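Engineer: prediction below, plus the sequence it came from.
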Amino acid sequence: MSGDHAAQTARLRAEVPVRVSTCLDVCDQANVIVVQPSAAGRAAGARPVWLGLVNDAYATEDILAWIRAGGPGIADRPDILDLYAFTPPRRAAR
């Protein structure tokens, strides 16, 4: 899936709700996936997690496994995903 946006989007959509944006103002981090916390995760104080440079199938599968486990605020983020996590610029985070 290396760099294949359509295949990555299809894989994610097969398991989780996906919203595609044309621009998040962080092009240097593409592919960017923002994992939103569930209602329970938000209640636990979780915030969206931004992951960048997600350009291979293994990373996509790691993200899906984390989401299946509960995602932000519910399940600890797997250490491997720390390699992809970044803080977006203020403008992009709005």
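Structural biologist: All right, it came through fine.
Engineer: all contacts plus neighbour counts: C-alpha atoms, from now on.
Structural biologist: OK.
Engineer: ok, and the closest non-adjacent residue to D56?
Structural biologist: Of all residues not flanking D56 in the chain, S2 sits nearest, at 4.5 Å (C-alpha to C-alpha, 6 or more residues apart in numbering).
Engineer: can you map out the helices along the chain?
Structural biologist: Taking DSSP state H to define them, one finds helices in the chain at 5-13, 39-43, 57-69, 90-93.
Engineer: got the angle for the longest one vs helix 5-13?
Structural biologist: Here helix 57-69 runs at 20 degrees with respect to helix 5-13, directions being taken by axes from the mean of the first three to the mean of the last three C-alpha atoms, to 10 degrees.
Engineer: centre of the chain to helix 57-69, how far?
Structural biologist: 9 Å (C-alpha atoms, centre = their mean, to the nearest Å).
Engineer: most packed of the helices of the chain?
Structural biologist: helix 57-69 (a mean of 16; mean count of other C-alpha atoms under 10 Å).
Engineer: next one for the comparison:
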Amino acid sequence: MARRAARQPAAAPAAPVTVTVCRGCCCGTTAKHPGVDHAGQLARLRAGVGTAGQVRAVDCLDACGHSNVVVVSPSAEGRRAGGRPVWLGWVLAEDMIDEIGEWVRAGGPGIVPAPGVLDLQEFQVSRRVRDGLPG
């Protein structure tokens, strides 16, 4: 009787860079940021990130004083290299959206430093806020 090779479980796909965009009570509203095309920004961000990562919009990240808030979370590889989620505030200009897409395509946190002026937009959140976020 011939022996069959043991089946190896399929490798789980590596977690990509994730860009979380706040679109709740303050972020993403024309009431707080008139003249900003919020839907256009989200579409531009998705196009800029492309297949290098994923972009998701959430209701509220509870950091309204920094509106518009975007969190760039490292890929699995970036985490292994020491990368941690980077909170960016006041993401209102098109060049910032383009730089986020460029960063994700280059590998994101833990792999490469943030390009352009993104480091000036970075802020720290409280543990209460950070721990209360959905996975």
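Structural biologist: Everything's here; your move. As the structure is a prediction and not an experimental result, all values here were calculated from the model.
Engineer: any idea what the TM-score is?
Structural biologist: In this superposition the chains share a TM-score of 0.89, using TM-score structural alignment, normalised by the length of structure 1; 93 aligned residues with a C-alpha RMSD of 1.4 Å.
Engineer: so can I have CSV of the helices of structure 1 showing distance to D82 of structure 1?
Structural biologist: Supplementary listing: these in CSV, determined by distance: least, C-alpha to C-alpha, whole Å:
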stretch, distance to D82 of structure 1
helix 5-13, 19
helix 39-43, 19
helix 57-69, 11
helix 90-93, 18
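Engineer: so which of those is nearest L81 of structure 1?
Structural biologist: With C-alpha to C-alpha as the measure, helix 57-69 is the member of these nearest L81 of structure 1 (7.4 Å).
Engineer: separation between the aligned residue in structure 1 for Q124 of structure 2 and S2 of structure 1?
Structural biologist: Aligned counterpart of Q124 of structure 2 in structure 1: T87 (TM-score structural alignment). According to C-alpha to C-alpha, to the nearest Å, T87 of structure 1 stands 23 Å off from S2 of structure 1.
Engineer: who's in contact with the residue most central in space within structure 2?
Structural biologist: Note on structure 2: the residue nearest the mean C-alpha position is V19, at 1.8 Å, using C-alpha atoms, centre = their mean. Residues in contact with V19 of structure 2 (C-alpha atoms under 8 Å, 6 or more residues apart in numbering) are G53, Q54, V55, R56, V70, V71, V72, S73.
Engineer: so the first one makes contact with W103?
Structural biologist: Think G53 of structure 2. No. Assessed by C-alpha atoms under 8 Å, G53 of structure 2 is found out of contact with W103, at 10.4 Å.
Engineer: quick revisit: could you check how far the residue nearest to the centre of structure 2 is from G48 of structure 2?
Structural biologist: 11 Å.
Engineer: and the residue nearest to D56 of structure 1, how many neighbours?
Structural biologist: 11 (other C-alpha atoms under 10 Å).
Engineer: equivalent analysis for G48 of structure 2, please.
Structural biologist: 20.
Engineer: what does V16 of structure 1 give?
Structural biologist: Counted with other C-alpha under 10 Å, V16 of structure 1 comes out at 11.
Engineer: structure 2: strands as residue ranges?
Structural biologist: 17-22, 53-58, 70-73, 86-88, 122-123 (DSSP state E).
Engineer: out of these, which comes closest to Q41 of structure 2?
Structural biologist: Nearest of these (C-alpha to C-alpha): strand 17-22, 10.1 Å.
Engineer: ok so, going back, need the contact list for the residue nearest to D56 of structure 1.
Structural biologist: With C-alpha under 8 Å, 6+ apart, S2 of structure 1 has these contacts: N55, D56, A57.
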